[in-house]
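Colleague: predicted structure and sequence below. I'll ask about it afterward.
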Amino acid sequence: MANPSASNNYFDFFGLQQQFDLDLSALDQAYLAIQKEVHPDRHARGSDSEQRIAMQMATYANAAFQTLKNPIQRGLYICQLHGVDANLETNTAMPAAFLMKQMEWRESLEEQEDDLMALEALSEEVEGSKAETIIELTQAIDGAKNYERAAELLRGLLFVDKFAQELDDAIASLV
C-alpha cells in the first residue's frame, strides 16, 4: 500500500490531470478504487502499522475527493498549488458591479420572500450567474493559467454560492 505523503497533490493521488474542468465520473471511479484498496476494514487483521497507514490513506482519499468534487474548493486548491492564496478571510474587495448585483438579489429575496415563483426565477438567475463564473474559472485556470484572476472569481463565487444556499432555504420553506 502506498503512502499518501508520497503523492504531490490530490490530482496525482487519483491519477487525474490537474485541471479545473474535471471529469467527475473519473474522479468517482478513482476514489472508489482507492477506497476499496485502503478501507480500514480490509486491513483489520494487519499490523498496527498497516492499519494506521490504511486509516491515513482513507482519510487522505476522503479529503482529496471532497476537495476535488466541489468546484470552489477545487479552484482554490489549484490556485494554492500554483502559489496563489485567495485570502478569503482578509480580501473581501469586490468590483462595484458585483456588489450592486448582490444587493439587488438580496433586496429581491427580502421583497419576494413569500412569492415562490419570483424566488424560483431569482434562483434561475443566480444559477446562471454561477454557471457563467464556472466558465470564466475554467478559462482562467485551464486556459490562461491566470491563478490571480481565478482567485478573484472564486472569492465572488463564494458569495454567490452562499446567497444561492440562502435562496434555496427560502424556497424550501415555501414548499
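Modeller: Received the coordinates, thanks. Numbering: from 1, shown residues only.
Colleague: when you work out contacts or count neighbours from here on, use the C-alpha atoms and nothing else.
Modeller: Will do.
Colleague: so in this structure, which helix runs the longest?
Modeller: As assigned by DSSP state H, the longest helix anywhere in the chain is helix 147-174.
Colleague: before we go on, here's another structure to hold up against the first:
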Amino acid sequence: MQPSGFNFQQNHFQLFGLPQSFALDATQLDQHYRALQTQVHPDKSAHLSEAEQRLAMQHSTQVNEAYQTLRNSLRRARYLLSLQGVDTQEETNTAMPVDFLMEQMEWREAVAEADDVSVLDELEARLHRETRVLENELAGKLDNEKNYADAAGLVRKLRFMEKLAEEIHSAYDAIDS
C-alpha cells in the first residue's frame, strides 16, 4: 500500500506540497496533513499483509513527524538549516549578545516574582510579541537573504524564548496549585 505520490526521499516540505520556506501557511499545512493522514492512517491497512502494514505505519510516522516539525517555528527553522547543511550549534555555541542575556535574566526574574495570573498574562503576551518579531527576522534571514549563519544565531535566541515560554507555563501551574 504505497499512497499515490508517497516518497520516503521527499523532504517535509515536498511531502506536504509546500514551498521550502520558514514563512508557512499554517492552514494549508493543516489541510495537507489531514489529506495525507486519510491516505496513510494505519487503520486503512488492517486488511493488508504484515509487511504492507509496517510500510503503512512508516508512512504514517513520517507524515506525523514532518507535521510536528513544520508546525513548530523553532523545529521548522532547525530543519530548514539542516537541509542547507547548517548546524545550529545549540548545544556547543551558547555565546549570546550581552544585552540579550541581560534581557533573559530580567525575564526570568519577572517570571519568578510573578504572584498573580494577570502578571503572567502580561508577560506571556509580551513574550508572544517579541517571539513574533524574532520569527519575522528569522524568515528574512532564511527565505530572503539566505544568511544561514545569522539564522542559526536567531534559532539559538528562539530556543531561549521557547524555554522562557515553558517557564511561564510552569509559573501558571504553580499559581494554580
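Modeller: Alright, I've got the coordinates. Bear in mind that the values here come from a model prediction, so they are computed numbers and not experimental data.
Colleague: about what we covered before: on contacts alone, who are the packing partners of the longest helix of the first structure?
Modeller: Contacts defined by 3 or more Cα pairs under 8 Å, 6 or more residues apart in numbering; DSSP states H and E place helix 147-174 of the first structure against helix 71-81, helix 96-111, helix 116-138.
Colleague: angle of that helix against helix 96-111?
Modeller: 10 degrees (axes from the mean of the first three to the mean of the last three Cα atoms, to 10 degrees).
Colleague: how much does helix 147-174 of the first structure stray from the second structure?
Modeller: Here the mean offset of helix 147-174 of the first structure against the second structure after fitting is 1.4 Å, by mean Cα distance after the TM-score superposition for the first structure.
Colleague: what's the distance between that helix and the middle of its chain?
Modeller: 11 Å (Cα atoms, centre = their mean, to the nearest Å).
Colleague: give me the buried positions along it.
Modeller: 147-157, 160-161, 163-164, 167, 170-171 (16 or more other Cα atoms under 10 Å).
Colleague: likewise stretch 15-31 of the first structure?
Modeller: Residues of stretch 15-31 of the first structure classed as buried by neighbour count (16+ other Cα under 10 Å): Gln18, Gln19, Phe20, Asp21, Leu22, Leu27, Ala30, Tyr31.
Colleague: report the central residue of the first structure.
Modeller: Nearest to the mean C-alpha position of the first structure, by Cα atoms, centre = their mean, lies Asn70 at 2.6 Å.
Colleague: can you tell me what that one aligns to in the second structure?
Modeller: Aligned by TM-score structural alignment, Asn70 of the first structure pairs with Asn72 of the second structure.
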